[in-house]
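Asker: The sequence isn't on hand, but the structure is:
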């Protein structure tokens, strides 16, 4: 007698609600509505404030109704409702769209911490983070430059990188939030090599790319022009590429930054690219897919994605926030979490 194969349950995603006064609640609800009819859609638990989510839902139409969800409870289909792990009970002033508060900034921090702990403990397969106000989170006493730094701190991760996905273009940054004058001195063979290695491991493990082809950009115009315009390519970047190649990674470069993102025959000649600094990579990403770009943190012990936009306090509560980036962030987390599960080593009984 043959035993029927058990269908694997869809990935479980935790979504931190972001700043209660921002567009986070709105884009989460719109994204959930858009994904509700997808086959195999992930189960979603929003970590946030139930009152804020219900208030946002009341301003919208055709979105899942938020309901109180507790860990251990089976989620219901998105067509029936959207589960909210409500860890705050904010006053009305703190959930007023477009009017950030200290309470809201502190609550946004708590949502991230709880979501990260769910992901680290196995209570969720991935974490998607809605936008926060770094300013108001810091005013509330939580001094981190942003999500990535906070999550790395919580996970005790020393080696991590910011990656951005815009349709067919994937770019990871060697350096991120620092003034341009400091970039050259911050580049070392080690941090370029580490970036290439993290990217290769993610593409293989989460996305199933057997042998990813990785393009590495130079720092200077024309990739230094053999040292005429700077020698970072010769001293730092090229040696790091050679070391990556010796490790079995299909990396190449350094490429002239001004032509690295030119499509050939309608597609890029690589699976992902390594950029030396923030704007070198992000200008291409946001030009290509401003409304659908996704931020991914590499190096964490769990999948973390985020829409690549801010709290948009100026349009919060007006019902006009574009959910495309949140949908893309959920889709990427869904795909990456499923990919990690496929490649997870099986332990024999």
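Answerer: Now that the structure is in, tell me what you want to look at. These numbers come from a predicted model, not from an experiment.
Asker: switch to C-alpha atoms for all contacts and neighbour counts from now on
Answerer: Fine.
Asker: centroid residue for this structure?
Answerer: Residue closest to the mean C-alpha point of the chain, counted by Cα atoms, centre = their mean, is residue 305 at 2.2 Å.
Asker: Would you double-check that that one falls in a strand?
Answerer: Yes: counting by DSSP: H, G, I helix; E, B strand; the rest coil, residue 305 falls inside a strand.
Asker: you'd agree it is up against residue 335?
Answerer: No: look at residue 305 against residue 335 with Cα atoms under 8 Å: they stay out of range, at 11.2 Å.
Asker: okay, now residue 116: neighbour count?
Answerer: Number of residues near residue 116 (other Cα atoms under 10 Å) recorded here: 30.
Asker: quick one: it and residue 282, what's the gap?
Answerer: Counting by Cα to Cα, to the nearest Å, the separation of residue 116 from residue 282 is 26 Å.
Asker: and what of residue 193?
Answerer: Using Cα to Cα, residue 193 is found at 20 Å from residue 282.
Asker: Same check on residue 7?
Answerer: For residue 7, the distance to residue 282 equals 39 Å [Cα to Cα].
Asker: Neighbour count for the two, which is higher?
Answerer: When neighbours are counted by other Cα under 10 Å, residue 7 and residue 282 differ, and residue 282 comes out ahead with 21 against 6.
Asker: so what's that one up against?
Answerer: With contact taken as Cα atoms under 8 Å, 6 or more residues apart in numbering, residue 282 is in contact with 164, 171.
Asker: how about the helices in the stretch 101-250 of the chain?
Answerer: Remark: helices assigned in the stretch 101-250 of the chain by DSSP state H, counting those that start in this stretch are 102-121, 134-139, 147-155, 183-186, 189-205, 232, 238-246.
Asker: got another, please set it beside the one above:
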């Protein structure tokens, strides 16, 4: 592949005291990744060198770049985000590690918005210690939705042919029923359909919609949201010619492996979708933010402070996040080329 057309992927380092730096170093120690993209880490040499030394990762090498406008092709690039490294205290969330994760995310996001990068892979942050004047969001998804001026986005978990999206994201469970409306469901289903077509190449996607209540409401005995909101929305989508089915009781749907017969599943809230997804695909799962003008992926795990610096963190999810970002960027590039 011509380096001129090599995909440039920004990588935000995440909370420096979590496992983000470790899974980044482990993933990029395999130089074959450079056949697919030019990785650009936003962090510091000090942190990376400490992790590389601890892991004995002699195959991990990088080139320091002054900016994303001056990258070395066929190399891992490092753009420094701060003059003085935060104190490296693996396993301990600190204000310094939170600020470092924000500085990295902001720098990568700025370069992505400016067009110097083709996509972004985000290592895990701590949603508490990253908070500040420039970050007042429940997580990456909400921040990036705002930063890239999208009216709405969708959290979509991906592992091979298993795709699970959520109508509501980082929201207290008690607030979920009050947020559900036909309009919201239609918007989320529309984003999901468009992403399945445009980002995953599924021309006529089949989508299963889960109910909110146990047994999908049991004909109103256990809740009315299915009859009043979810089922009418599904009927509207069917009348428009879309392959949307449900509502299904969540436990039976996953227990009977019905997800194997559709292209994606739409859950009503975070844990309803993420618990079965992570049970089925924890080490290989990827969090993709659908509905944005840019491509952003992340591993489906958190900072994992309890195993930081123990050298046991599994990098599979981060590697899959990087490859999925490459695939979607390449598909979008080809679609743009064919449209011209």
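Answerer: All right, it came through fine. Quick caveat, the model's predicted, so the values are computed rather than measured.
Asker: any idea how far the equivalent of the residue nearest to the centre of structure 1 over in structure 2 lies from residue 173 of structure 2?
Answerer: Matched to structure 2 by TM-score structural alignment, residue 305 of structure 1 sits across from residue 297. Separation of residue 297 of structure 2 from residue 173 of structure 2 (Cα to Cα) stands at 25 Å.
Asker: Counting neighbours, what do you get for residue 215 of structure 2?
Answerer: Here the number of neighbours of residue 215 of structure 2 (other Cα under 10 Å) works out to 19.
Asker: Settle this for me: it is touching residue 249, isn't it.
Answerer: Yes: contact status for residue 215 of structure 2 versus residue 249: in contact at 4.7 Å, counting by Cα under 8 Å.
Asker: mind checking the longest helix of structure 2?
Answerer: Looking across structure 2 with DSSP state H, the single longest helix is helix 316-339.
Asker: so how far is that helix from its chain's centroid?
Answerer: On the basis of Cα atoms, centre = their mean, to the nearest Å, helix 316-339 of structure 2 sits 13 Å off its chain's mean C-alpha point.
Asker: Name the residues of that helix that come out as buried.
Answerer: Neighbour-count burial for helix 316-339 of structure 2 flags 316-332 (criterion: 16 or more other Cα atoms under 10 Å).
Asker: what does stretch 273-282 of structure 2 give?
Answerer: Neighbour-count burial for stretch 273-282 of structure 2, counted by 16+ other Cα under 10 Å, picks out 273, 274, 276, 277, 278, 281, 282.
Asker: so it matches what in structure 1?
Answerer: The aligned range for stretch 273-282 of structure 2 in structure 1 is 281-290, by TM-score structural alignment.
Asker: Give the equivalent position in structure 2 for residue 26 of structure 1.
Answerer: The alignment partner of residue 26 of structure 1 in structure 2, by TM-score structural alignment, is residue 22.
Asker: Can you tell me the SS state at that match?
Answerer: With three-state DSSP as the basis, residue 22 of structure 2 sits in helix.
Asker: Kindly report the same for the one 4 residues further on.
Answerer: When classified by three-state DSSP, residue 26 of structure 2 comes out as helix.
Asker: Could you find the closest non-adjacent residue to it?
Answerer: With sequence-adjacent residues excluded and distances taken as Cα to Cα, 6 or more residues apart in numbering, residue 26 of structure 2 is closest to residue 315, at 6.4 Å.
Asker: my guess is that neighbour contacts residue 24, does it?
Answerer: Yes: taking contacts as Cα under 8 Å, residue 315 of structure 2 lies within contact range of residue 24: 7.4 Å.
Asker: on that earlier part again, how about the closest residue to the residue nearest to the centre of structure 1 other than its chain neighbours, what does it touch?
Answerer: Closest residue to residue 305 of structure 1 apart from its sequence neighbours, by Cα to Cα, 6+ apart: residue 296 at 4.5 Å. Counting by Cα under 8 Å, 6+ apart, residue 296 of structure 1 touches 162, 163, 164, 165, 303, 304, 305, 306.
Asker: hmm, 10 Å instead?
Answerer: 128, 148, 161-165, 172, 303-308, 329, 332-333 (Cα atoms under 10 Å, 6 or more residues apart in numbering).
Asker: if we can go back for a sec, distance to residue 15 of structure 1 added to the helices of the stretch 101-250 of structure 1, as a markdown table?
Answerer: What follows is these, written out as a markdown table (distance: least, Cα to Cα, whole Å):
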| stretch | distance to residue 15 of structure 1 |
| --- | --- |
| helix 102-121 | 7 |
| helix 134-139 | 18 |
| helix 147-155 | 13 |
| helix 183-186 | 33 |
| helix 189-205 | 21 |
| helix 232 | 40 |
| helix 238-246 | 35 |
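Asker: Pick the most buried one from the ones you listed.
Answerer: Greatest average neighbour count among those goes to helix 102-121 (a mean of 22), per mean count of other Cα atoms under 10 Å.
Asker: and that one, how far from structure 2 on average?
Answerer: On superposition with structure 2, the mean distance recorded for helix 102-121 of structure 1 (mean Cα distance after the TM-score superposition for structure 1) is 1.8 Å.
Asker: Where in structure 2 does that helix fall?
Answerer: Mapped onto structure 2 using TM-score structural alignment, helix 102-121 of structure 1 spans residues 95-114.
Asker: Check stretch 175-190 of structure 1 too.
Answerer: Going by TM-score structural alignment: stretch 175-190 of structure 1 matches residues 168-183.
Asker: That'll do, ta.
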